[in-house]
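Chemist: this one's structure only:
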């Protein structure tokens, strides 16, 4: 497989664009999901978990970007693994990536439904989540997507809202509330809470897909990523610490809308600030929802075009230039998932896919450094081999912890993977060349 020509794409993105893309993809993780980690590890234990996962993401992102810049393929991780490990490695990485993004979508949809229910209790959560699914599937199929300016605007709005939230509840914070009833704080709980700490940063790796469109990548990619990571770390720690100190944190550890509920505790449910916060919060969730839906459909499209999924999923609508069958398939999977699992279980399954993809990607990086030392690498992982080794080690711990504490969910994940591998082998595709330059997404192929 020849090294793709990166000059097809115009280098126009600056650090501010990378910041907006990264924070926009991840920002919903600050609004919900992380609080389930309190149930496992308590407030202090979950802080420890979050710091460990933060180190994992810092080292992983800078390592993963080397792969993206060197092999700017539409399929992302499955293309890197294919090049390093062959067709079966590509299949495993592609399946894991699909699970990460396809399953993250319904989790965010449930949060949107829960926020809407908080604002208007007469509106049911599940039906509202399905509504958002249908609307955004139709928007994506018709070619409607956010402009770079709108992405930046909605991300700034979401960040401003979290800063406003912290400003409102900070005067009510007490240290005694934060450390009270910390019975779940134990090492086993810290491991069990790993998926919910990963959720705080899940999908940030999606921004690496635009590495070949960045001006001066060696300088601007680190700036964009560092600014995004610093923003997300400060928001995550600020939101989690302040929220844990305003009341008995156990009241908020099992909700899909912990932040509006926290403001309601401080100011009252009927307060205008409470209603305003929940309303604006929808935009932050929508930004991430749109991003994950878009990313999942493009992953389905790329894998289908590479021969890993039925070819019909790679068809592009002649009018709108969108992969309509891939988008529709993602929407159907998201809707079915809404009715089959709780939010915390859906998050765990999505995170399971993510950590498997992280592990395969880091292994691919090491192999390609040995196998193809002459490969053109516009961006190289700093502190190699320490950064990818640290990312691989912590990802492996996350995987073991998730499997140990969530055996049924893990069994489902690996049984489906085994079925995919078996079918792949029976069809003989593990012996044939699947990917080449033709599989790259050309300019103007998709909107």
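Modeler: All right, it came through fine. These figures come from a predicted structure and were not determined experimentally.

Chemist: please make it C-alpha for all contacts and neighbour counts, starting now.
Modeler: OK.

Chemist: residue contacts, residue 53?
Modeler: When the contact criterion is CA atoms under 8 Å, 6 or more residues apart in numbering, the partners of residue 53 are 194, 197-198, 394.

Chemist: any buried residues in the strand or helix carrying it, and which?
Modeler: When secondary structure is defined by DSSP states H and E, residue 53 falls within helix 36-70. Buried positions in helix 36-70, judged by neighbour count with 16 or more other CA atoms under 10 Å: 36-50, 53-54, 56-70.

Chemist: could you export the contacts of residue 53 as CSV, including secondary structure, distance to residue 233 and neighbour count?
Modeler: As requested, those are exported to CSV (DSSP: H, G, I helix; E, B strand; the rest coil; distance: CA to CA, whole Å; neighbours: other CA atoms under 10 Å):
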residue, secondary structure, distance to residue 233, neighbour count
194, helix, 16, 28
197, helix, 11, 27
198, helix, 12, 29
394, helix, 18, 21
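
Chemist: which two among those are spaced furthest apart?
Modeler: 197 and 394 (12.4 Å; CA to CA).

Chemist: tell me how far residue 237 lies from residue 436.
Modeler: The gap separating residue 237 from residue 436 is 43 Å, by CA to CA, to the nearest Å.

Chemist: could you do residue 25 as well?
Modeler: When distances are taken as CA to CA, residue 25 and residue 436 turn out to be 29 Å apart.

Chemist: the more surrounded of the two?
Modeler: Here residue 25 and residue 436 are compared on neighbour count by other CA atoms under 10 Å; more neighbours surround residue 25, at 28 against 15.

Chemist: okay, now the one to match up with it:
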């Protein structure tokens, strides 16, 4: 059986979208201060915010026209055939599979902050086990869990801003704000992308959305607006609490900030860190949903082993993909640190964005009569801006993080060679 259950409403879609990304507000972005300073990272974030606004408004056209669990893989398959599909599918898997262990490490770090006797790695592995099991219960149950976690995470961020904002000092934010000049802005792009990365994962649950013309579009756009406002508010607030050097190397900048305001031993500091787990859980849970659907879609089309497309008869979830994805994620967190995981994930993301915008242009040309419930506004300008900024970010990563980009493209080359010399999968209609 390879049918997925349709059970999601626009509110679920919004919750999954925000949930996929909201952990980016809790950690990861602050690593960008180490390469750019506060002002450098803020400029990088504004550039990336423009990228995501133009990209999501353009990408939603593809998602609503081709509602397929494969997401960018399915769109590229329709536009460019198997070779384009492999590139898009590989990049998407790298984006989601490496984002998840980064969040798992942050979960472990938060637990260690709360209870120093708990080690980071065992806590991260335990998180994988728990949330993979929750996803095995079914998409409707998983979506409701995502909705609850997302609402709690947003409430916690608003509480953080309310507590921290009165302690904001411009002198702190402008302390050594641009230490590496414009080079730092480009070096910080992957950490700015981390504030939005995986948002396009909504596409991977498109087959499970109840038939409503605007459901996906409503979910995407409302999620993007929510995340953009929260990202800028959190970044600016934290930057004004203390010098950025104190917060640029840790995986728990928000509870550390509250600790500086209220005192490390204040019960409210511990309570805040406990509540802060909701944001990490929301993203961790949501990305597990997305990477399992991507593996399911690739396997269903014949690009991955067929066993990954198996769906449980009762719950109608891709259980093999869930279990294999968890195994790969645990291996990654054992081998790489948070910074490397973030950069690898964002490399995959910008490749997805480049390929997706090329796909949009091609399908507009080759299939002008395709049913498009939502059309990209200001075409061709929005997708052109998204394409140019994504390509700029990719080139910056190649320059500043050459070994990691070599690892990414080396893996892609290997996948392409394997495909070249194996029996080709049969393309089914999308």
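Modeler: In hand now; what should we look at? Note that this is a predicted model, so its numbers are computed, not measured.

Chemist: show me what residue 86 of the first structure lines up with in the second structure.
Modeler: With TM-score structural alignment as the criterion, residue 86 of the first structure lines up with residue 81 in the second structure.

Chemist: how many neighbours does its match have?
Modeler: Look at residue 81 of the second structure: counted by other CA under 10 Å, it has 14 neighbours.

Chemist: ditto for residue 135 of the first structure
Modeler: Count around residue 135 of the first structure with other CA under 10 Å applied: 11.

Chemist: Three-state assignment for it, please.
Modeler: For residue 135 of the first structure, the reduced secondary structure class is helix; criterion used: DSSP: H, G, I helix; E, B strand; the rest coil.

Chemist: which residues sit in contact with the equivalent of it over in the second structure?
Modeler: Counting by TM-score structural alignment, residue 135 of the first structure corresponds to residue 130 in the second structure. Contacts were defined as CA under 8 Å, 6+ apart; by that measure residue 130 of the second structure touches no other residue.

Chemist: what of the one 4 residues further on?
Modeler: With contacts defined as CA under 8 Å, 6+ apart, residue 134 of the second structure is in contact with residue 142.

Chemist: which part of the second structure matches the helix holding residue 53 of the first structure?
Modeler: Per the alignment by TM-score structural alignment, helix 36-70 of the first structure matches residues 31-65 in the second structure.

Chemist: over to stretch 270-279 of the first structure?
Modeler: The alignment of stretch 270-279 of the first structure onto the second structure (TM-score structural alignment) spans residues 265-274.

Chemist: buried ones in that stretch?
Modeler: Within stretch 265-274 of the second structure, the residues that count as buried by 16+ other CA under 10 Å are 269-270, 272-273.

Chemist: a markdown table for these, including distance to residue 285 of the second structure and secondary structure?
Modeler: As requested, these are exported to a markdown table (distance: CA to CA, whole Å; DSSP: H, G, I helix; E, B strand; the rest coil):
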| residue | distance to residue 285 of the second structure | secondary structure |
| --- | --- | --- |
| 269 | 25 | helix |
| 270 | 23 | helix |
| 272 | 20 | helix |
| 273 | 19 | helix |
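
Chemist: turn these into JSON lines, including distance to residue 125 of the second structure.
Modeler: As requested, those are arranged in JSON lines below (distance: CA to CA, whole Å):
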{"residue": "269", "distance to residue 125 of the second structure": "25"}
{"residue": "270", "distance to residue 125 of the second structure": "22"}
{"residue": "272", "distance to residue 125 of the second structure": "23"}
{"residue": "273", "distance to residue 125 of the second structure": "20"}
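
Chemist: from those residues, which is closest to residue 69 of the second structure?
Modeler: Nearest to residue 69 of the second structure out of those is residue 273 (CA to CA; 34.6 Å).

Chemist: ok, the residue opposite residue 374 of the second structure in the first structure once aligned - contacts?
Modeler: Under the alignment (TM-score structural alignment), residue 374 of the second structure pairs with residue 379 in the first structure. Residues in contact with residue 379 of the first structure, defined by CA under 8 Å, 6+ apart, are 65-66, 69-70, 217-218.

Chemist: distance from stretch 41-58 of the first structure to the second structure after superposition?
Modeler: Compared with the second structure after fitting, stretch 41-58 of the first structure deviates on average by 0.6 Å (mean CA distance after the TM-score superposition for the first structure).

Chemist: ignore what I typed, I meant stretch 343-351 of the first structure.
Modeler: So stretch 343-351 of the first structure averages 0.5 Å relative to the second structure (mean CA distance after the TM-score superposition for the first structure).

Chemist: residues in the second structure aligned with that stretch?
Modeler: The counterpart of stretch 343-351 of the first structure in the second structure, counting by TM-score structural alignment, spans residues 338-346.

Chemist: give me the residues contacting that stretch.
Modeler: Around stretch 338-346 of the second structure, the neighbours that count as contacts under CA under 8 Å, 6+ apart are 28, 31, 94-99, 101-102, 105-106, 190-191, 193-194, 197, 251, 404-405, 408.
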